[in-house]
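Chemist: Take a look and give me a structure for this.
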Amino acid sequence: MRNKEASMPDAANFTYKLNGRVVATDDAIVSGRAVRNSGGLDPASDYILIQIADRTSRSIGLEEAIDLRQMPQPEFLSFKGDSTFSFTVNERGWEWGAATISASDIYRYASIAEELELILDSAGDTVIPADGAVVLGGHGVERIRSREAKTVVIMINGRSRTIPRRKHSYREIALLAYPDADFEKFKYTITYLKGVHGAEGDLVEGEKIEVKNGMVFNVRRSDKS
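Modeler: Predicted structure coming up:
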């Protein structure tokens, strides 16, 4: 049943995202059950509903009222099951509906810049790989934080390499591809993609380049003669 305000002639339309899909409604206030039903989650009680807020998340009960007017961009995720898992990201409380959360989801939903790295405080400052995940539900609350990365993972000639996060010279990149590089005898042609701010181009003798996670280098060797 529509609330009175949403039934007024000048009522605004509201939207929210559920599992990435945009849902439109004329109701300013919706229940957790209604959000689940809008995604065909039946029975609604079989699903955990998580609201993504400002760098945090929380579970939403079936009969809990959600005022869409108070959210600039309402977003919800659903998980089949009956358990929620608590953890923190940069000291902000989170709830999740699965026993694991991927690093990519943490970056996305916590609005963490891709050049930062994720650290698992509760595991002795262990670095969480950008393509990795955190297992939740262990003893105690998992504590995750972000910091300036000390290393980055790049691709050179199709192989993954972990290197210090700093500017690297033409010769350093060539040596990563060819550890036996001979700069007197051979010429090394270096191209790169997915650089800082999406940069791509060539790296030549005498130049240095800032590296970032996911940057791709192709190095080709040819005889100078």
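
Chemist: rest of the way, CA atoms for contacts and neighbours
Modeler: Noted.

Chemist: burial measure for Tyr16, as a count.
Modeler: 19 (other Cα atoms under 10 Å).

Chemist: Within the helices and strands, which one has it?
Modeler: strand 14-18 (DSSP states H and E).

Chemist: Skip ahead from that strand and say which helix or strand is next.
Modeler: strand 21-25.

Chemist: can you list contacts of that next one?
Modeler: Outside strand 21-25, the residues that touch it by Cα atoms under 8 Å, 6 or more residues apart in numbering are 13-17, 38.

Chemist: on that earlier part again, helices or strands up against the strand holding Tyr16?
Modeler: Judged by 3 or more Cα pairs under 8 Å, 6 or more residues apart in numbering; DSSP states H and E, strand 14-18 is in contact with strand 21-25, strand 75-80.

Chemist: Mean neighbour count added to those strands, as CSV?
Modeler: Formatted as CSV, these follow (neighbours: other Cα atoms under 10 Å):
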stretch, mean neighbour count
strand 21-25, 13
strand 75-80, 19
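
Chemist: Helices of this structure, residue ranges please.
Modeler: Secondary structure of the chain by DSSP state H: the helices cover 4-7, 32-38, 103-109, 170-177.

Chemist: Any chance of a markdown table for those, columns mean neighbour count?
Modeler: Shown next, in a markdown table, are the helices of the chain (neighbours: other Cα under 10 Å):
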| stretch | mean neighbour count |
| --- | --- |
| helix 4-7 | 14 |
| helix 32-38 | 19 |
| helix 103-109 | 16 |
| helix 170-177 | 19 |
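
Chemist: One more, please, to line up against the first structure:
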Amino acid sequence: MANAEDKLKAREFTVNGQTAYFDDNEVEGRDILNAVGLVPASEYQLILVKDRRTRLIGADTTLNLKKEAGGVLRAFRSDRTFSFTVDEISQLWGVAEMDVDEFLRHWPAPEGKEWVLELENEPDTVLRSGGTLNFEPEGVEDILSRQVKASKVLVTVFTTSGTFPAQGALRVDVDEVIATVLERAAKKLKLTSTAGWVVQVDGNDVNPSLTFAQAGLSGEIDLEWGAREGGGGA
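Modeler: Predicted coordinates for the structure are as follows:
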């Protein structure tokens, strides 16, 4: 009985969160796409995610479902793939963007560590739930795990023109002046005029000329930055 159950389980596989069933353990990529109604197969990219690695499965590629048990398949209506690295291991994706929540499902952070984007002459950007990764040429290329630093704060700036950083939060020193983070946000979001804007945390005004430590801010911080109701701004 156990063998029959194992055999049945080996013929199941998850594609875009949907369970597909097959009559054999060895299935071509085209058959997998057809099983979940993604036709014609030639218009889709099929990617296997298993053990923190990704692999492109061609329409004519045979996949051994039993051997790849524990993995998941992601199908994208796309004619190209996008490259990035995770801890210096090459990966690929079928569209230019990935929700950070999905990234964290496939690549949970090692214990005591967090995922960061290291950008030249910029503070580390720490991936946070609700963020978005972009794999276009000017977007994310390398994601690295780093020890959580207790002396740092994680900061996200929310405006009506967008969120900075889009991927999650900046990791900065507690002695960083709040206004310097706002300046980076204004530059990235191309804000043309922020005169008269106010900064709030949990609905309370914060003086941007203070450091995070001076303002009593620690841990993960959401800065709400914009014109006060009835005021002006970009």
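
Chemist: TM-score of the superposed pair?
Modeler: TM-score for the superposed chains, counting by TM-score structural alignment, normalised by the length of structure 1: 0.59, backed by 162 aligned residues with a Cα RMSD of 3.7 Å.

Chemist: nearest to Val141 of structure 1, of the helices of structure 1?
Modeler: Of all those, helix 103-109 sits nearest to Val141 of structure 1, with 15.6 Å by Cα to Cα.

Chemist: Quick one: the residues in structure 2 that that closest one pairs up with.
Modeler: Counting by TM-score structural alignment, helix 103-109 of structure 1 falls onto residues 100-106 of structure 2.

Chemist: Which residue in structure 1 aligns with Thr62 of structure 2?
Modeler: That one, Thr62 of structure 2, aligns with Ala65 by TM-score structural alignment.

Chemist: what about its match, neighbour count?
Modeler: So Ala65 of structure 1, with other Cα under 10 Å, has 14 neighbours.

Chemist: From what I see, it and Ala28 are in contact.
Modeler: No - taking contacts as Cα atoms under 8 Å, Ala65 of structure 1 lies outside contact range of Ala28: 10.1 Å.

Chemist: List just the one of the helices and strands packed on strand 14-18 of structure 1 that sits closest to Ile60 of structure 1.
Modeler: Judging those by Cα to Cα, what sits closest to Ile60 of structure 1 is strand 75-80, at 9.2 Å.

Chemist: now the closest one and strand 14-18, what's the angle there?
Modeler: Per axes from the mean of the first three to the mean of the last three Cα atoms, to 10 degrees, the angle that strand 75-80 of structure 1 makes with strand 14-18 is 40 degrees.

Chemist: Contacts for strand 75-80 of structure 1 next, please.
Modeler: 16-20, 36, 46-53, 97-98.

Chemist: and what of stretch 36-46 of structure 2?
Modeler: 15, 18, 20, 29-30, 33-34, 56-59, 73-81, 94.

Chemist: what stretch of structure 1 lies opposite it in the alignment?
Modeler: Against structure 1, stretch 36-46 of structure 2 falls on residues 39-49 (TM-score structural alignment).

Chemist: thinking again about what came up before, once aligned to structure 1, how far is the match of helix 103-109 of structure 1 on average?
Modeler: Once fitted to structure 1, stretch 100-106 of structure 2 is off its aligned match by 1.4 Å on average (mean Cα distance after the TM-score superposition for structure 1).

Chemist: Just give me how far that stretch sits from the chain centre.
Modeler: Stretch 100-106 of structure 2 sits 6 Å away from the centroid of its parent chain (Cα atoms, centre = their mean, to the nearest Å).

Chemist: before we move on, what about stretch 114-129 of structure 2?
Modeler: A distance of 12 Å separates the centroid of the chain from that of stretch 114-129 of structure 2, by Cα atoms, centre = their mean.

Chemist: Ok, stretch 109-121 of structure 1 next?
Modeler: The mean C-alpha position of stretch 109-121 of structure 1 is separated from the chain mean by 8 Å, Cα atoms, centre = their mean.

Chemist: What span of structure 1 is stretch 179-196 of structure 2 aligned with?
Modeler: So stretch 179-196 of structure 2 sits over no part of structure 1, by TM-score structural alignment.

Chemist: what's the answer for stretch 76-91 of structure 2, then?
Modeler: Under TM-score structural alignment, the match for stretch 76-91 of structure 2 is residues 79-94.

Chemist: Now do the end-to-end distance for the matching stretch.
Modeler: By Cα to Cα, to the nearest Å, the extent of stretch 79-94 of structure 1 from end to end equals 15 Å.

Chemist: quick one: buried residues of it?
Modeler: By neighbour count on 16 or more other Cα atoms under 10 Å, the buried set for stretch 79-94 of structure 1 is 79, 84-90, 94.

Chemist: Check those residues and tell me the two furthest apart.
Modeler: Phe79 and Asn90 (23.7 Å).

Chemist: thinking again about what came up before, now the helices of structure 1 as CSV including distance to Arg221 of structure 1?
Modeler: CSV is the format used below for those (distance: least, Cα to Cα, whole Å):
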stretch, distance to Arg221 of structure 1
helix 4-7, 68
helix 32-38, 57
helix 103-109, 35
helix 170-177, 9
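
Chemist: ok, for Asp223 of structure 1, nearest residue in space, not its chain neighbours?
Modeler: If the residues on either side of it in the chain are set aside, Asp223 of structure 1 comes closest to Phe186, at 4.7 Å by Cα to Cα, 6 or more residues apart in numbering.

Chemist: Asp180 of structure 1 versus the one you found, what's the distance?
Modeler: 11 Å.
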